[in-house]
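S.K.: sequence unknown, structure follows:
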């Protein structure tokens, strides 16, 4: 038993270490969010409800069948219902039966309700899938924000390491009398500022990790982290497609558009159901019943009739058809039809609005990709130029031809250029993923 306990404890510790050391990739985050998001779980329940509505619509087209039974006792002067006479004493009565009815015609509303229930289930599936699309984009954006902040933190630390070298070198120059002590104080101020940048960068990484973990419904923020993936910009062919081509393809698979189209079909079914209320309804029914009384007697002998015999003597059936013709119902039918027509028009307008929004989003995403591509290229050129200028300034500073303030300004321009490069890099990566997503490509880093 001790050996099993030791093995179990070892497995538990190993599992805990594995969980703590797990690094999440972008694909893992996206699919985990889809499987564990609370809003998605709520939408899935709505989908289950819609499927139950379909079962209700099928049941409304089938005959119903119900049974009933009743027993009672009365004392004093009571009515014996079996003989329809007043008697004195205690009378026990019982009755029972069953019945069935079916709706033969109700203006085809039962068929339209069934078709509507099927459409509603499909619409809820589109709504659920559209939510998953939105969450995947949100997770991708949050994931890249973590990666961007972590890369910025690496740059801050690398910059601080260089400044420490400059600080050591400046101390030597001050000791040798090459540069004044004020230059040393300037470098020390730069180092202190970079230390503050590192602290702020660490906080930004933590906040970004918490934001991503919350999207994944993960509460262990301390042990949650993303994988060290390669986020170098890879070539994309998405700009070879025109915005119109991307839009036309998006119309064929985007779940928000499918959801809007299904809402139009639902509104049309509601209109058909409203119009069906203006037609006559025809139903059929069948009922069987029997009864028993403790005072039910044979008229000739005045003897009580046994229970079983009474059931056969008092039973009966009823059957027939029932026709209802709507004539006037306070304009309710007419007004419901008008409301249903307005619902159709509203859903069609919403569909056109959703198409317009999708086209605008795609055009904006297309422009963003081109803009951030140029911005990234410009930021890269700027950084290269700033680094050359910094190296030149460093050489002048070390020989006493530049003061510490101007040297720190040159270094600050390099820092700003590196920060701008990181920002434009991840903005460009995310915009490319968004545009590719509109074109039907999965969210990956390939």
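M.R.: That came in fine, so what should we check first? Worth saying up front: this structure is predicted, and the values here are computed from it rather than measured.

S.K.: every contact and neighbour count from this point should use C-alpha atoms.
M.R.: Fine.

S.K.: need the residues that contact stretch 69-87.
M.R.: 88-97, 291-293, 295-296 (CA atoms under 8 Å, 6 or more residues apart in numbering).

S.K.: now the two most distant members of these.
M.R.: 88 and 97 (27.8 Å; CA to CA).

S.K.: strands of this protein, residue ranges please.
M.R.: 64-80, 85-105, 281-293, 316-324 (DSSP state E).

S.K.: for those strands, give me a markdown table that also has distance to residue 346 and mean neighbour count.
M.R.: Formatted as a markdown table, these follow (distance: least, CA to CA, whole Å; neighbours: other CA atoms under 10 Å):
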| stretch | distance to residue 346 | mean neighbour count |
| --- | --- | --- |
| strand 64-80 | 37 | 12 |
| strand 85-105 | 30 | 16 |
| strand 281-293 | 30 | 18 |
| strand 316-324 | 33 | 12 |
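
S.K.: here comes the other one, which I'd like you to weigh against the first:
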């Protein structure tokens, strides 16, 4: 009985630990990369390239086939073992083995293997890009939850101040030092703040559900994140020029590497198409034998006496094929030019995107600095209004307005802070820092 109680307590402890778990950003990103459907689909595409390479390598192996037949003949029939015709019933059987090997096929086998290797590189770059995209989605969703929680803390903190003011004002109203209208004004402020708190809690819950859905976590009610210890961490990216970041992005980003591999694939396709102009040379070897029960010779001897071997070379020279080879070559050359243009376009798109991210990060920093200054000013104004209200030099309405401006300044600072954090991390990602190594 005692042992059962201990086991039950341990299970309960593990359950409660799972329910109280708070996910860090790194844990969320790693979990998403392991479980996200889009990432899994990209991983399957990588596996398909392994199949493509296996098939290409198989082109270097000989082809081997075997066949056989059994038949029973009644009436006037031809005996394949004696060469005679007879009116009787007999059983006949035959078997064969054929081996073929491509000695030369216009180098297409070699180029198929090379193409498969390039295709795998492209698939791996696509997988890397997908992981970067998912990591950014997760980071953005995570930051939205942190922002919501930070705003909720501001609202709760300021509402506590309001509750203290209600208690103090109520005493002053009962003592006749302040009119009842001041108390009603602060109570109205309290009601508005409590409504804002409820809205903030709902926003947090919605953000948590959205993040859980992105991670494919179904236990929405117990899902929560670690909301402490996140601040602005600049790994030196803000001190780099936009040109330096763009050059690093071109060297590291998957978008460019994917486009480069697509050009390489298109070039290989042109080579494969040109290979069809070349003759093909194939070696072959065949063995066959036969048996009939109408022959008096034993089975083993028939198999030996009736066998035959054929071998030789087969040469196929393309002369006229309705311009199908020429058309295929031209088609692949056009695709090659298209892929080159696409590479050029991707480089231009990346330059534009990185430049926009650079401007956004700089703008977000200025907005954060301005929000800091605004908060300092609003805090001084709020303290001044509070002191005046405490000695009866201002009314409750003016004080509540000053407090509202101070609350909004706090919320705006939170928004500007986390907006800058996210845009700074986007810039670091373009610079080449892996998503799982981004620091907050």
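M.R.: Thanks, I have it. Source: prediction; values computed, not measured.

S.K.: show me the contacts for the alignment partner in the first structure of residue 308 of the second structure.
M.R.: In the first structure, residue 308 of the second structure lines up with residue 316, judged by TM-score structural alignment. With contact taken as CA under 8 Å, 6+ apart, residue 316 of the first structure is in contact with 288-290.

S.K.: just residue 283 of the first structure next, same as before
M.R.: Contacts of residue 283 of the first structure by CA under 8 Å, 6+ apart are 101-105, 321-323.

S.K.: what's the distance between it and residue 319 of the first structure?
M.R.: Going from residue 283 of the first structure to residue 319 of the first structure by CA to CA, to the nearest Å gives 11 Å.

S.K.: check residue 4 of the first structure too.
M.R.: Distance from residue 4 of the first structure to residue 319 of the first structure, by CA to CA: 74 Å.

S.K.: same check, this time on residue 328 of the first structure
M.R.: 28 Å.

S.K.: of all residues in the second structure, which one is nearest the centre?
M.R.: In the second structure, the centroid-proximal residue (CA atoms, centre = their mean) is residue 130; its distance is 2.8 Å.

S.K.: ok, now which ones touch the residue mapped onto that one from the first structure?
M.R.: Residue correspondence to the first structure (TM-score structural alignment): residue 130 of the second structure is matched to residue 131. The neighbours of residue 131 of the first structure, taking CA under 8 Å, 6+ apart as the test, are residue 40.

S.K.: distance check, residue 131 of the first structure against residue 44 of the first structure.
M.R.: Taken as CA to CA, the span from residue 131 of the first structure to residue 44 of the first structure is 11 Å.

S.K.: so how far does stretch 339-354 of the second structure sit from its counterpart in the first structure?
M.R.: Compared with the first structure after fitting, stretch 339-354 of the second structure has a mean deviation of 1.5 Å; criterion: mean CA distance after the TM-score superposition for the first structure.

S.K.: which bit of the first structure covers that stretch?
M.R.: The aligned range for stretch 339-354 of the second structure is 347-362, by TM-score structural alignment.

S.K.: just the buried residues of the matching stretch, please?
M.R.: Buried residues in stretch 347-362 of the first structure, counted by 16 or more other CA atoms under 10 Å: 347-348, 350-351, 354-355, 358-359, 361-362.

S.K.: repeat for stretch 406-418 of the first structure
M.R.: Under the neighbour-count criterion of 16+ other CA under 10 Å, stretch 406-418 of the first structure has 407-408, 410-415, 417-418 buried.

S.K.: just those residues: which are in helices?
M.R.: Within these, residues falling in helices by DSSP state H are 407-408, 410-415, 417-418.

S.K.: in a markdown table: those, plus distance to residue 276 of the first structure.
M.R.: A markdown table is the format used below for those (distance: CA to CA, whole Å):
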| residue | distance to residue 276 of the first structure |
| --- | --- |
| 407 | 84 |
| 408 | 82 |
| 410 | 80 |
| 411 | 78 |
| 412 | 76 |
| 413 | 74 |
| 414 | 74 |
| 415 | 72 |
| 417 | 70 |
| 418 | 69 |
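
S.K.: next, give me the two most distant ones among those.
M.R.: Taking CA to CA, the two most distant members of those are 407 and 418; they sit 16.9 Å apart.

S.K.: quick one: closest of the strands of the first structure to residue 432 of the first structure.
M.R.: Across these, residue 432 of the first structure has its closest neighbour in strand 85-105 (56.4 Å, CA to CA).

S.K.: residue 26 of the first structure matches what in the second structure?
M.R.: Using TM-score structural alignment as the criterion, residue 26 of the first structure maps onto residue 25 of the second structure.

S.K.: ok, its match touching residue 137?
M.R.: No - using CA atoms under 8 Å as the test, residue 25 of the second structure is too far from residue 137 to be in contact (11.5 Å).

S.K.: give me the more crowded residue out of these two.
M.R.: Between residue 25 of the second structure and residue 137, residue 25 has the larger neighbour count (other CA atoms under 10 Å), namely 23 against 16.

S.K.: list the contacts of that one.
M.R.: Applying CA under 8 Å, 6+ apart to residue 25 of the second structure gives the contacts 139, 142, 225-226.

S.K.: do that again at 7 Å, thanks
M.R.: 139, 142 (CA atoms under 7 Å, 6 or more residues apart in numbering).

S.K.: again, but for residue 225 of the first structure
M.R.: Residue 225 of the first structure neighbours (CA under 7 Å, 6+ apart): 23-24, 209.

S.K.: tell me the one of the residues you listed nearest residue 184 of the first structure?
M.R.: Nearest member of those to residue 184 of the first structure, counting by CA to CA, is residue 209, at 37.6 Å.

S.K.: any idea how far the closest one lies from residue 225 of the first structure?
M.R.: In terms of CA to CA, residue 209 of the first structure sits 7 Å off from residue 225 of the first structure.

S.K.: in the second structure, what residue corresponds to residue 198 of the first structure?
M.R.: Matched to the second structure by TM-score structural alignment, residue 198 of the first structure sits across from residue 197.
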